[in-house]
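Asker: With the sequence up front, the predicted model follows.
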Amino acid sequence: MSATGNFFAGSDRSNSTGPSRANARDPVVILGAGLTGLSAAYHLKSGPFLLVEKDGRVGGHARSHREGGHTFDVTGHWLHLRDDRSKALLATLFPTRADEPSAWVSVERKTKIHSHGAELEYPFQANLHGLPLEVVQECLVALVAAREAAARGEAWATDPRTFEAYAIAKFGEGIARHFFVPYNTKLWGMHPDRLAPEWVRRFVPEPDAAQIIGGAIGLRQTGLGYNARFMYPRAGGIDALPEALRAQLEARERAGDGRLWTGTEVEEIEPSTGRVKLSGQPDWISYRALISSIPLPELIARIPEAPPEVREAAAALSWVRWRYLDLATKRPVPVDWHWAYVPEPRFAFFRVGVYSNAVQTMAPADSASLYVELSDRNTPPDLPAIARQLVEIGALGAVEDIRFCRTRDIEYAYVVFDEDHGPATATISAWLQRVGVRSCGRYGAWIYNSMEDSMLSGLAAAQWADGRAEDAAATEAIARREAPTPTTGGSQT
């Protein structure tokens, strides 16, 4: 991990007056080897890169754990591709001969909602059939009231200011009360009246009145939402994607065109001189361009030059921490769905997924691998009680079917889109742009996006570093457009 190689020659630019003194020997430094950082390094065309990752493995949250023949991702990571460049990248990373099966399988989504003791189709708002009749009536009457209020131009139905208000205005108070409010309260760890509505309006499935009424009387409404189909590695484990990118970068490293350093922290960044200080390195390293995909608050904390208003903006950012279970069973589970939403507060979890129902290689024969996303992120989980609740919703046949269970924690899971989010990110982004730092990806741009969006964001960052400003702007716009959000469908990306 020493700073050897021609592109580090003369890297201590302590007497420099600013980043304009960069030269072609300086690398493009990329912070974070998740999908965004890996994609940025892969797509970079002009000169060498230095990709830095604090952990021992690449991939960020797109990683897999393996134990006893069971494979677990960091909860559901199902790949959805809509951009031709993403599809071409996957074909390049996983070439397949004509006589061989593809390394990836395409899976039709099987998603359910467990509510009031019933198993409903997804999404809730279009599949009320199976709920108690009084609940169905409540939901439909409130839906009509919301539509009539909107037609009259009433402010609450036409200009909602919070996510809760949006759900009530769009679907009625009944659907909001029975699904949107309790589910999102469990997911976010806060009431949805604290969340802004603008970022969800394009992404929540909004069935029309005919679909809602049809779903209420038993006409199944399927295929709604962005993730009706998804792709997944045939051999099991989403880490196949970042590992394939890593292999490509290692080939470039052998050719002297870049370096990938794992187990390396960024300690300090000095944009005014275009330098970074990395753990384990005695000297500062000069950069030609700096791309960051690490969480935005972490980035600002490493830039002592950041002005007070930028530091205040970073302190205003909020995020959701995550606690979930990796659960292995001794027998197949009694359900065939890939994941299910559980909005009722009495359950300790809000979503349960069965990896092996989507791709059998995620578990040994006659067993299963599950993830269980927990509402409580602060206290140790009551595993016996959770096991009984899993039996209740049908995700387990019996408590005794459990082979082992592991508790996992994630510090940065979802970005919180509260009233501070827009002003704070605008302040930070404007300053970073002025000092020549590109912060991108889910946590670098402080957004919610999919795996494909993260890779496209990395491509846009590479285009920016290469000086292709117009291409970068267009690619970033695509990466931010039509990105799925976790509000109704959850993060299955």
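Answerer: Ah, there it is.
Asker: For the rest of this, base every contact and every neighbour count on C-alpha atoms.
Answerer: Will do.
Asker: mind listing the helices for the stretch 1-150 of the chain?
Answerer: Along the stretch 1-150 of the chain, counting by DSSP state H, counting those that start in this stretch, helices occupy 35-43, 84-93, 133-152.
Asker: Likewise for the stretch 201-350 of the chain?
Answerer: Taking DSSP H, counting those that start in this stretch as the test, the helices found in the stretch 201-350 of the chain are 209-216, 240-254, 296-301, 308-315.
Asker: Which residues does the first one contact?
Answerer: Contacts to helix 209-216, defined as CA atoms under 8 Å, 6 or more residues apart in numbering, come from residues 125-129, 136, 140, 220-221.
Asker: Can you say which of the helices of the stretch 201-350 of the chain is nearest to Pro282?
Answerer: With CA to CA as the criterion, Pro282 lies closest to helix 296-301 of the helices of the stretch 201-350 of the chain, at 20.7 Å.
Asker: quick one: that closest one to chain centroid distance?
Answerer: In terms of CA atoms, centre = their mean, to the nearest Å, the centre of helix 296-301 is found 19 Å from the chain centre.
Asker: so which of the helices of the stretch 1-150 of the chain is the most packed in?
Answerer: Stretch with highest mean neighbour count among those: helix 35-43 (a mean of 28; mean count of other CA atoms under 10 Å).
Asker: which residues touch that helix?
Answerer: Residues from elsewhere that reach helix 35-43 (CA under 8 Å, 6+ apart): 30-31, 49, 51, 59-60, 62, 242, 245-246, 248-249, 291-293, 440-441, 451, 454-463.
Asker: what's the single longest strand in the chain?
Answerer: Counting by DSSP state E, the longest strand found in the chain is strand 402-415.
Asker: related to what we said a few turns ago, and the buried ones among the contacts of helix 35-43, selectable in ChimeraX?
Answerer: To isolate the buried members of the contacts of helix 35-43 in ChimeraX, using 16 or more other CA atoms under 10 Å:
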select :30,31,49,51,59,60,62,242,245,246,249,291,292,293,440,441,451,454,455,456,457,458,459,460,461,462,463
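Asker: another structure for you, compare them:
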Amino acid sequence: MTGLAASWVSGAAAFEAAMVPGGICSSYYQRPGSTELAVRDPEDGSAYHFENGGGHWIFGIDALTRRFLARFSPLETHQRVSAVYFPEAQRFVSYPLQYHLGELEPSLARQAFEEMRRGAESPLPSTLGGWLERTFGPTLNGLFFRPFHDLYTAGLTDAIAPQDGFKTPVDLKQAERGLESASEAAGYNISFLHPSRGLAHMACAMAEGGCVMYGKRAVSADLTGQTVEFGDGSGTRFERVVSTLPLDRTLELCGLELDCAPDPYTSVIVLNLGGVKGPKHPPHHWLYVPRSKSGFHRVGIYSNVSRDFVPGRSVERTSMYIERALPGGSRLPKEDEAAWAESVIEELKAWGWLAGAEAWSATWIDTAYTWRRPGSGWREEALELLERRGVVMAGRYACWKFQGIAESIRDGFIAGAAIK
């Protein structure tokens, strides 16, 4: 989406590796009982609607970016409905957990709050694992935060620095209020937007206003000669260049090296799953899971955001995405993907969320979440080096930080203006 915005503003060519615009913010369709994936919705509306890499919801948007996106599609506003799910107890606790302690057993909730209060007086640790223990205390950390983050970071909890504190807000006064009554909403995505015509339609409409070349996966860049080579054997010259590729990949393509090792990242496999609702199908938009037999850490339910994600807008069907993180750059072999999908389906059936599966497919995000080692300056050094060599880095993965679609589009506006 960053590249589309940059092309829209500047009129410069955007080179897209895939055959459709939007990168991971693109959609596909799958009929019940079929393994065929289509880029367009059948006219009879008989297919499940999935997104590459799971649900991509628009949060943190400013008025100008919202006005820009509304050019391409009406925008629906949703108030987040999210929870933590504890499978062993078959229990939902509203998200954020730390502000809904009153939904736990009273003695456990009071103990957890006292541990949070004491932890606030201790020094800040340098690792995410230490920060979680200090911030939430041993009770909440053992119950949810540690096992969830071990899954979410693919085992990096003790190797990376704390970051993205806005995802796990901590306000002791609000936590204390949550002991006795329903707590007010908190976090970075209290409300979010979804294009009524779908994210893929929005990406296609944005692409029409720019200049997008498809099937152009960059394989090398010569910054001195100002050329880029693509995997299809073609190439192009440039005067000014914007990269939205991951920061480590951009360095590699440009043949640039730093003295320090790159910071880590995690890859994610997302199972898109359509089927018949089970008797305990949740009403939430997404759920955080600290323990699962299949190793997933989050389940999102597309169809709880919009019925357009299920065939015929059926109220009996569900469309889900299930996320599992792996060490950066690793993938399950194809045969293991099918076995994993079966294990997820059986687990969701056992929970009562799913009665039967009608369609599933796996998608991968190679660079899904980016991290920083304690004390690392790799990100800043890499960005500075590329800046000196004339490469403008824009977007979530290029800048090696968490941000949503709205901020990535704003990055594209600025980058496009900078090279115009």
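Answerer: Looks like it came in fine. This one's a predicted model, so the numbers in the text were calculated from it and none came from an experiment.
Asker: Can you give me the TM-score here?
Answerer: The pair, once superposed, lands on a TM-score of 0.86 when counted by TM-score structural alignment, normalised by the length of structure 2; 390 aligned residues with a CA RMSD of 2.3 Å.
Asker: ok so, going back, which one of the contacts of helix 209-216 of structure 1 is nearest Val74 of structure 1?
Answerer: Distance ranking of these against Val74 of structure 1, using CA to CA, places Gln125 first at 27.9 Å.
Asker: Verify the stated contact: the closest one with Ile175.
Answerer: Yes: with contacts counted by CA atoms under 8 Å, Gln125 of structure 1 reaches Ile175, the gap being 6.4 Å.
Asker: between these two, who's got more neighbours?
Answerer: Neighbours were counted for Gln125 of structure 1 and for Ile175 using other CA atoms under 10 Å; Gln125 has more, 29 against 24.
Asker: how about that one, what's its match in structure 2?
Answerer: Alignment note (TM-score structural alignment): Gln125 of structure 1 maps to Gln98 of structure 2.
Asker: Distance check, that match against Lys167 of structure 2.
Answerer: 12 Å (CA to CA, to the nearest Å).
Asker: got it, and Gly225 of structure 2?
Answerer: Applying CA to CA, the value for Gly225 of structure 2 to Lys167 of structure 2 is 43 Å.
Asker: try Leu247 of structure 2
Answerer: Relative to Lys167 of structure 2, Leu247 of structure 2 is positioned 23 Å away (CA to CA).
Asker: So which of the two has more stuff around it?
Answerer: Ranked by neighbour count (other CA under 10 Å), Leu247 of structure 2 and Lys167 place Leu247 first, with 24 against 12.
Asker: Stretch 168-177 of structure 1: end-to-end distance?
Answerer: 8 Å.
Asker: Identify each of the strands in the stretch 51-200 of structure 2 and give its residue range.
Answerer: Secondary structure of the stretch 51-200 of structure 2 (DSSP state E, counting those that start in this stretch): strands at 75-79, 82-86, 91-94, 191-195.
Asker: want to try JSON lines for those strands, with mean neighbour count and distance to Leu251 of structure 2 as columns?
Answerer: Shown next, in JSON lines, are the strands of the stretch 51-200 of structure 2 (neighbours: other CA atoms under 10 Å; distance: least, CA to CA, whole Å):
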{"stretch": "strand 75-79", "mean neighbour count": "15", "distance to Leu251 of structure 2": "37"}
{"stretch": "strand 82-86", "mean neighbour count": "20", "distance to Leu251 of structure 2": "38"}
{"stretch": "strand 91-94", "mean neighbour count": "18", "distance to Leu251 of structure 2": "42"}
{"stretch": "strand 191-195", "mean neighbour count": "19", "distance to Leu251 of structure 2": "34"}
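Asker: Tell me which of the ones you listed lies nearest to Arg373 of structure 2.
Answerer: Comparing the strands of the stretch 51-200 of structure 2 by CA to CA, strand 82-86 comes nearest, at 27.5 Å.
Asker: so how many other residues sit close to the nearest residue to Glu115 of structure 2 once chain neighbours are set aside?
Answerer: The spatially closest residue to Glu115 of structure 2, leaving aside those adjacent along the chain, is Gly137, at 4.9 Å (CA to CA, 6 or more residues apart in numbering). Counted with other CA under 10 Å, residues neighbouring Gly137 of structure 2 total 22.
Asker: Kindly report the same for Asp376 of structure 1.
Answerer: Neighbour count of Asp376 of structure 1, defined by other CA under 10 Å: 17.
Asker: My reading is that it lies in a strand. Confirm?
Answerer: No: Asp376 of structure 1: not assigned to a strand; according to DSSP: H, G, I helix; E, B strand; the rest coil it is coil.
Asker: Quick check, it in contact with Ala348.
Answerer: Yes: using CA under 8 Å, Asp376 of structure 1 is in contact with Ala348, at 7.3 Å.
Asker: Give the residues shared as contacts by those two.
Answerer: Counting by CA under 8 Å, 6+ apart, no residue touches both Asp376 of structure 1 and Ala348.
Asker: Out of the contacts of helix 35-43 of structure 1, which sit inside strands?
Answerer: Among those, DSSP E puts 30-31, 49, 51, 291-292 in strands.
Asker: Could you save the residues you listed as CSV and add columns showing distance to Arg321 of structure 1?
Answerer: Formatted as CSV, those follow (distance: CA to CA, whole Å):
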residue, distance to Arg321 of structure 1
Ile30, 25
Leu31, 21
Phe49, 31
Leu51, 26
Ile291, 25
Ser292, 21
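Asker: Looking at these, spot the one nearest Pro160 of structure 1.
Answerer: Nearest to Pro160 of structure 1, judged by CA to CA, of these is Ser292 at 34.7 Å.
Asker: The closest one corresponds to which position in structure 2?
Answerer: With TM-score structural alignment as the criterion, Ser292 of structure 1 pairs with Ser243.
Asker: tell me the contacts of Pro264 of structure 2?
Answerer: Listed by CA under 8 Å, 6+ apart, the contact partners of Pro264 of structure 2 are 328, 370-373.
Asker: Among these, find me the one that's closest to Lys334 of structure 2.
Answerer: Scanning those for proximity to Lys334 of structure 2, where the rule is CA to CA, the winner is Gly328, at 17.5 Å.
Asker: And for Gly165 of structure 2, the neighbour number?
Answerer: Neighbours of Gly165 of structure 2 under the rule other CA under 10 Å: 10.
Asker: now do Gly233 of structure 2
Answerer: Look at Gly233 of structure 2: counted by other CA under 10 Å, it has 10 neighbours.
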